[in-house]
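A.B. asks: Predicted coordinates and the sequence they were generated for:
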Amino acid sequence: MVFVRDVMTKEVVVADPDWTVLEAAKRMATKKIGGLVVVKSGRPIGLVTERDILWKVTAKEKSPTKVCVRDVMASPVVTVSPLATLRSATRIMIEHNVRRLVVTRLDVVEGIVTARDIVEGFLETWARERRKTIAKG
């Protein structure tokens, strides 16, 4: 069985809710990622993604230097335990219509898991099982 902890990204890039959207976009571009966990007092309070910026700022012709992250982030943040199975994480994503889950333990961020991470985890599991079957003959 594969768990969220096995496929999650442990190096989480964070944003402050008081940052401008421009600051958040620059951080995403620098790190080559599509989303930031928004943290206040060390606790996750939201998630801001490229899509949030595109739909809530750019498409509405708002200035990214005048809009704050807190005004466009998805909140409350959707979380999952590192000990959850990939199947369970998939259900949470579908239920909340999200593609990223913040991995927390006792409200402390431990990682982030994306739909892509989960698909790759399922594929690796399938391939491993397939190799075992072939090896057995």
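C.D. replies: Yep, that arrived. Residues are numbered from 1 along each chain as shown.

A.B. asks: switch to C-alpha atoms for all contacts and neighbour counts from now on
C.D. replies: Will do.

A.B. asks: what's the burial count for residue 35?
C.D. replies: Residues lying near residue 35 (other Cα atoms under 10 Å) number 25.

A.B. asks: cool, and residue 113?
C.D. replies: Here the number of neighbours of residue 113 (other Cα under 10 Å) works out to 25.

A.B. asks: these two touch, right, it and residue 92?
C.D. replies: No: the criterion here is Cα atoms under 8 Å, and residue 113 misses it with residue 92 at 11.6 Å.

A.B. asks: buried sites along the helix ranked longest in the chain?
C.D. replies: Criterion DSSP state H: the longest helix present in the chain is helix 115-136. By 16 or more other Cα atoms under 10 Å, the buried positions in helix 115-136 come out as 115, 117-118, 121-122.

A.B. asks: Likewise for stretch 87-94?
C.D. replies: Of the residues in stretch 87-94, 89-90, 92-93 count as buried by neighbour count, 16+ other Cα under 10 Å.

A.B. asks: okay, now the one to match up with it:
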Amino acid sequence: MAAAATAGYAYLIQLVGYHIWRAAHLAARQDDRIAMEDVQNGIAAARREFERAVLETAIAGLSKTAMEYLPAMAQDAHASSTTGIAQRIGVPSSSLTATRSMLITRQIIESTGRGYVGFSIPFMSDYLLANRSALLSRYGV
């Protein structure tokens, strides 16, 4: 459970481990064992910190177009077609070339094949979908 919560992302491995250990320490059990409740609480705390420290930082200061691009991309379970993203936003694909390049440069997304992109940061898609309205409202969308 803890390993799956990290998606193999080095920072998350450290963060999840730290928060599980902290949850167990705060519980101060007599037998010094880590309980499933500690694991669940630790994962939840790590995820909140990851969202604040990594995901929010990654999307801070993005243009309105980039902020529309990412939630449109998040709708796909796996790699997203750049043409499909443009259709969801309602613009020609060619108008998103600079946005796509900037998101790749900022390491938020990566090219997964000709005409396809995926997220570079784990759980970014989940975060964008869960917070779509709030994120887009920052831009008046």
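C.D. replies: Sure thing, it's come through. In this text the structure is predicted, and so the values were computed from the model without any measurement.

A.B. asks: quick one: TM-score?
C.D. replies: Between these two chains, after superposing, the TM-score reads 0.26 (TM-score structural alignment, normalised by the length of the first structure); 60 aligned residues with a Cα RMSD of 4.6 Å.

A.B. asks: returning to what we had before: just the buried residues of stretch 87-94 of the first structure: which are in strands?
C.D. replies: Per DSSP state E, strands hold no members of those.

A.B. asks: Let me have these in CSV, extended by distance to residue 79 of the first structure.
C.D. replies: Output for the buried residues of stretch 87-94 of the first structure, formatted as CSV (distance: Cα to Cα, whole Å):
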residue, distance to residue 79 of the first structure
89, 9
90, 12
92, 9
93, 10
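
A.B. asks: which two from those residues end up farthest apart in space?
C.D. replies: 89 and 93 (6.3 Å; Cα to Cα).

A.B. asks: Next, show the common contact partners of the two.
C.D. replies: residue 101 (Cα atoms under 8 Å, 6 or more residues apart in numbering).

A.B. asks: will you turn the buried residues of helix 115-136 of the first structure into a markdown table that also has distance to residue 40 of the first structure?
C.D. replies: Output for these, formatted as a markdown table (distance: Cα to Cα, whole Å):
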| residue | distance to residue 40 of the first structure |
| --- | --- |
| 115 | 25 |
| 117 | 26 |
| 118 | 27 |
| 121 | 31 |
| 122 | 33 |
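
A.B. asks: which among the buried residues of stretch 87-94 of the first structure gets closest to residue 46 of the first structure?
C.D. replies: Of all the buried residues of stretch 87-94 of the first structure, residue 46 of the first structure sits closest to residue 93, with 15.1 Å by Cα to Cα.

A.B. asks: Strands along the second structure, start to end?
C.D. replies: Assigned by DSSP E, the strands in the second structure fall at 80-81, 109-113, 116-119.

A.B. asks: ok, and for stretch 27-46 of the first structure, which residues are buried?
C.D. replies: By neighbour count on 16+ other Cα under 10 Å, the buried set for stretch 27-46 of the first structure is 27-28, 35-39, 44-46.

A.B. asks: Looking at those, which is nearest residue 108 of the first structure?
C.D. replies: The nearest member of the buried residues of stretch 27-46 of the first structure to residue 108 of the first structure, counting by Cα to Cα, is residue 44 at 7.5 Å.

A.B. asks: quick revisit: which one of the buried residues of stretch 27-46 of the first structure is nearest to residue 104 of the first structure?
C.D. replies: For the buried residues of stretch 27-46 of the first structure, the nearest to residue 104 of the first structure is residue 44 (8.7 Å; Cα to Cα).

A.B. asks: So that closest one belongs to a strand, correct?
C.D. replies: Yes: Residue 44 of the first structure: assigned to a strand according to DSSP: H, G, I helix; E, B strand; the rest coil.

A.B. asks: ok, it to residue 117 of the first structure distance?
C.D. replies: 20 Å (Cα to Cα, to the nearest Å).

A.B. asks: Over to stretch 87-97 of the second structure now: how far is its first residue from its last?
C.D. replies: Termini of stretch 87-97 of the second structure sit 14 Å apart (Cα to Cα).

A.B. asks: Just the buried positions in stretch 96-115 of the first structure, please.
C.D. replies: Buried residues in stretch 96-115 of the first structure, counting neighbours by 16+ other Cα under 10 Å, are found at 100-104, 109-115.
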